[in-house]
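Asks: Sequence and predicted structure are below.
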Amino acid sequence: MNDKVILRIVTGISIFVFAVVLILQSKVITIFPPDAVVPSWVFFLPRLNAIINGICSLLLIISLFQIKNRNIRTHKVLNIITFVLSSLFLVSYIIFHATGIQTSYGGEGTIRYIYYFILITHIILAAIVLPLVLLSFYSGLQMNVKRHRRLVRWSFPVWLYVTITGVLVYLMISPYYTF
């Protein structure tokens, strides 16, 4: 495949994922009807998502150290594992939000502004990071080191920020869960 085809595929995937998340966040569509009983395992998904994000944060940092030590194979393996975990996170996130469960943040004062700053930057950067990661992966797997490095300058810190803030958002809102 040439670069134009890859760019179109990455763009399509990114737009599709963004649209699905946006629709679910707006509560236009839910998997479960409003009067349906949500299975108990669904209530564990926010915690699972935070665990996955935490593991991804650690793997990304370890991967950085591996590439700095020129351990390319370990770097690749760690990034593939991180990508798979992030994909599982996305599926879990979509399932949870498709239930229509809503939680409002209950903090007051300065912490409320901090929470919403973290949440909003997390959401915006989460939307941006998918195409960056996909293009970084493609370049890395093709051993196009020059392009990979240019992309990773942006994708790595954004991906790391999104995984870390995902954990922070969970820790800050979890006391307000009503389930």
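Replies: Happy to help now that I have it. Just so it is clear, the structure is predicted and the values come from calculations on it, not from any experiment.

Asks: from here on, contacts and neighbour counts on C-alpha atoms
Replies: Will do.

Asks: Can you name the residues that contact residue 57?
Replies: The neighbours of residue 57, taking Cα atoms under 8 Å, 6 or more residues apart in numbering as the test, are 160, 163, 164.

Asks: and it, what helix or strand is that in?
Replies: Assignment of secondary structure by DSSP states H and E places residue 57 within helix 45-68.

Asks: by contact count, what packs against whatever helix or strand comes next after that helix?
Replies: Next helix or strand after helix 45-68 toward the C-terminus (DSSP H and E): helix 72-98. Other helices and strands packing on helix 72-98, by 3 or more Cα pairs under 8 Å, 6 or more residues apart in numbering; DSSP states H and E, are helix 3-25, helix 45-68.

Asks: take a look at this one as well, against the first:
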Amino acid sequence: MNTSVEQKYNKWIITLSIAIPLVVALLFGVNLRKLGYDVQPLSFLPPIYATINGITAVVLVIAVMAIKNGKRKLHENLMKLAILLSVLFLGMYVAYHMTSNSTKFGGEGAIRYIYYFILITHISLSVIIIPFVLVTYVRALAERFDKHKKIAKITFPMWLYVAVTGVIVYLMISPYYV
């Protein structure tokens, strides 16, 4: 087993697991237009990054099916694609929020509680999933497939939930975009 590969990446996993949510939170609070920069709102991005979330969910499911059918290389490529899609989503999400005012959910009654439950669990798990994805990926790189499989059983449903609820949140709030 190759524990040196895991040890080599541990500092990166910790750094990225802390830095990504912090940077996103900081940039989320920065609105370039309010700071006086003449930038156009990137209002076309939400349906694109919601679609990317949907594609990520499909890629994750296909990747799991691939490994269950013994197609390791396909699984590996699909997982790399899922990570790339998540990074693209994150970049677009931050760019949108840096150039546009936040949209308020306008639903009332029970639907409002459902929306906020989904939103809060989506955001919470989107932070929690970062180290899980990184550790799962590094364990595969280290060819520690027994440990990779064990954590992947936790990572997969969380990541799938984040991807699917990202689409649901978009669909629920999209009528309220200005």
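Replies: Great, that's in hand. None of the values given here were measured: they were computed from a predicted structure.

Asks: Most neighbours among the contacts of residue 57 of structure 1, please name it.
Replies: Going through the contacts of residue 57 of structure 1 with other Cα atoms under 10 Å as the criterion, the one with the most neighbours is residue 163, at 25 neighbours.

Asks: What distance do you get for it to residue 1 of structure 1?
Replies: In this structure, residue 163 of structure 1 and residue 1 of structure 1 are 31 Å apart, going by Cα to Cα, to the nearest Å.

Asks: Can you find the partner of residue 24 of structure 1 in structure 2?
Replies: With the correspondence set by TM-score structural alignment, residue 24 of structure 1 lines up against residue 27 in structure 2.

Asks: Can you point out the buried residues in stretch 34-49 of structure 1?
Replies: 38, 42, 45, 46, 48, 49 (16 or more other Cα atoms under 10 Å).

Asks: Can you name the residues that contact the fourth one?
Replies: The reference is to residue 46 of structure 1. 93, 96, 170.

Asks: Verify the contact between the first one and residue 49 for me.
Replies: Yes - applying Cα atoms under 8 Å, one finds residue 93 of structure 1 in contact with residue 49, separated by 7.0 Å.

Asks: re earlier: now for the match of residue 24 of structure 1, how many residues are close by?
Replies: Burial measure for residue 27 of structure 2: 15 neighbouring residues, criterion other Cα under 10 Å.

Asks: for structure 1, which helix is longest?
Replies: Of all the segments of type helix in structure 1, defined by DSSP state H, the longest one is helix 110-141.

Asks: check the fit of that one onto structure 2 and give the mean distance.
Replies: Following the fit onto structure 2, the mean deviation recorded for helix 110-141 of structure 1 is 0.5 Å by mean Cα distance after the TM-score superposition for structure 1.

Asks: List the buried residues for the helix or strand that that helix is followed by?
Replies: Along the chain past helix 110-141 of structure 1, the next helix or strand (assigned with DSSP H and E) turns out to be helix 145-173. By neighbour count, with 16+ other Cα under 10 Å as the criterion, the buried positions of helix 145-173 of structure 1 are 148, 151-152, 155-156, 158-170, 172.

Asks: how big is the offset of helix 145-173 of structure 1 relative to structure 2?
Replies: In the superposition with structure 2, the average deviation recorded for helix 145-173 of structure 1 is 0.5 Å (mean Cα distance after the TM-score superposition for structure 1).

Asks: who does that helix touch, helix- and strand-wise?
Replies: helix 45-68, helix 110-141.

Asks: how big is the angle separating that helix from helix 45-68?
Replies: Here the directions of helix 145-173 of structure 1 and helix 45-68 differ by 150 degrees (axes from the mean of the first three to the mean of the last three Cα atoms, to 10 degrees).

Asks: Now do helix 145-173 of structure 1 and helix 72-98, the angle between them.
Replies: Between the axes of helix 145-173 of structure 1 and helix 72-98, defined by the same axes, to 10 degrees, the angle is 40 degrees.
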